[in-house]
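K.L.:
Compute the structure for the input listed below.
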Amino acid sequence: MTSSAHNQTLGARGESLAAAFLEERGFVILDRNWRNRYGELDLIALDRGALVAVEVKTRSGRGYGSPLSAITARKAGRLRRLLLDWAREHRTRASELRVDAIGITLGPSGAPGIDHLRGIL
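P.N.:
Have a look, this model is predicted:
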């Protein structure tokens, strides 16, 4: 498997784990991998009236540090703008717009480590 294919497979697995994690906590997943010319949102969800863009970062070990360290303030700002675009396109109103991040670390034991940060912006 090429490095690019491995990363895509790893990312898709992480997004599925993140969606299940959020649904177990009462979130409603509205969309996955939505994109426009400015970028992509991994997950869009509703959390008790709040419209939430969720950035998912997945690593297959801690060799490159925490998955969440890859999300900069600049990236979080871009995610918020993308969420506004998604809301306009889907004519969706919400009491709040929020950007969350989920970091997933897949270890050799197979059990994923999941960190969820709410409101990273």
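K.L.:
CA atoms for contacts and neighbours, from now on please.
P.N.:
Will do.
K.L.:
Tell me the buried residues in stretch 29-38?
P.N.:
29, 32 (16 or more other CA atoms under 10 Å).
K.L.:
so how far is it off the chain centroid?
P.N.:
Distance of stretch 29-38 from the chain centroid (CA atoms, centre = their mean, to the nearest Å) equals 10 Å.
K.L.:
Residues touching that stretch, excluding its own?
P.N.:
For stretch 29-38, the surrounding residues in contact (CA atoms under 8 Å, 6 or more residues apart in numbering) are 19, 23, 40, 41, 42, 43, 44, 45, 46, 82.
K.L.:
in the host helix or strand of the last one, what counts as buried?
P.N.:
With secondary structure defined by DSSP states H and E, residue 82 is part of helix 73-89. When burial is assessed from 16+ other CA under 10 Å, helix 73-89 yields the following buried residues: 76, 78, 79, 80, 82, 83, 84, 86, 87.
K.L.:
With adjacent residues omitted, what lies nearest to the first one?
P.N.:
Same thing as residue 76. Distance criterion CA to CA, 6 or more residues apart in numbering; nearest residue to residue 76, sequence neighbours excluded, is residue 121 at 6.0 Å.
K.L.:
what's the neighbour count on that neighbour?
P.N.:
Residues lying near residue 121 (other CA atoms under 10 Å) number 15.
K.L.:
To compare against the first, here's the next sequence to fold:
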Amino acid sequence: MISGMKARLNGIWAEKKARSYLIKQGLTFVSANYHCRWGEIDLIFKEQEQWVFVEVKSKLNRNFGDAEASYTKSKQQKLHKAIMFWLAQKQMNAELTSFRIDLLAINDKQISWHKNVY
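P.N.:
This is a model prediction of the structure:
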């Protein structure tokens, strides 16, 4: 129970840190923690005319690998389905809408921003 709560608090901290970081990089914040039956989108931004869907991963220490390693193929597929559902809800055609998927990894409080990871 305590480790689950610690992980959730770390996730909340990481998403706030990621949000602040990306705003400072010039992206416009749109939404956080979009949930649907297909999965969750951590953060949604716009960069000029392009939608940016951000997956946030964090590791407080690297004893069991880095944050990037936890962005698995399964997670990528779930995120992509959630994005397609979000776009459909907004009545946007995925083939005609400019978007990308970014990974923002935080390892030992160091931020790495990986653009267009899907």
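K.L.:
Can you pull the TM-score for these?
P.N.:
The TM-score (TM-score structural alignment, normalised by the length of structure 2) is 0.88; 116 aligned residues with a CA RMSD of 1.8 Å.
K.L.:
before we move on, back to that, following the helix holding residue 82 of structure 1 in sequence, what is the next regular element?
P.N.:
Per DSSP H and E, the helix or strand that comes after helix 73-89 of structure 1 is strand 96-106.
K.L.:
Please name every helix or strand in contact with that following strand.
P.N.:
Where contact means 3 or more CA pairs under 8 Å, 6 or more residues apart in numbering; DSSP states H and E, strand 96-106 of structure 1 is packed against helix 3-24, strand 50-59, helix 73-89, strand 112-117.
K.L.:
residues in contact with the most centrally placed residue in structure 1?
P.N.:
Geometric centre of structure 1, nearest residue: residue 55, 2.4 Å, by CA atoms, centre = their mean. Neighbour list for residue 55 of structure 1: 41, 42, 43, 79, 99, 100, 101, 102 [criterion: CA under 8 Å, 6+ apart].
K.L.:
wait, doesn't the last one sit right on residue 59?
P.N.:
No. In this structure residue 102 of structure 1 lies outside contact range of residue 59 using CA atoms under 8 Å: 11.3 Å.
K.L.:
Residue 24 of structure 1 and residue 47 of structure 1: what is the separation?
P.N.:
Note on residue 24 of structure 1: its distance to residue 47 of structure 1, by CA to CA, to the nearest Å, is 12 Å.
K.L.:
Check residue 28 of structure 1 too.
P.N.:
In terms of CA to CA, residue 28 of structure 1 sits 7 Å off from residue 47 of structure 1.
K.L.:
Kindly report the same for residue 94 of structure 1.
P.N.:
10 Å.
K.L.:
Neighbour count: those two, which is higher?
P.N.:
Comparing residue 94 of structure 1 with residue 47 by other CA under 10 Å, the one with more neighbours is residue 47, at 19 against 13.
K.L.:
for the nearest residue to that one once chain neighbours are set aside, what are its contacts?
P.N.:
Using CA to CA, 6+ apart and skipping residues adjacent in sequence, the residue nearest residue 47 of structure 1 is residue 27, 4.9 Å away. By CA under 8 Å, 6+ apart, the contact set of residue 27 of structure 1 is 45, 46, 47, 48.
K.L.:
Which residues are in contact with the last one?
P.N.:
To tie it back to what came earlier, the one meant is residue 48 of structure 1. By CA under 8 Å, 6+ apart, residue 48 of structure 1 lies in contact with residue 27.
K.L.:
next one: the first one
P.N.:
Contacts for residue 45 of structure 1 (CA under 8 Å, 6+ apart) come out as 27, 28, 29, 30, 31, 51, 52, 53, 54.
K.L.:
re the thing from before, just give me how far the helix holding residue 82 of structure 1 sits from the chain centre.
P.N.:
Remark: helix 73-89 of structure 1 is offset 12 Å from the chain centroid, using CA atoms, centre = their mean.
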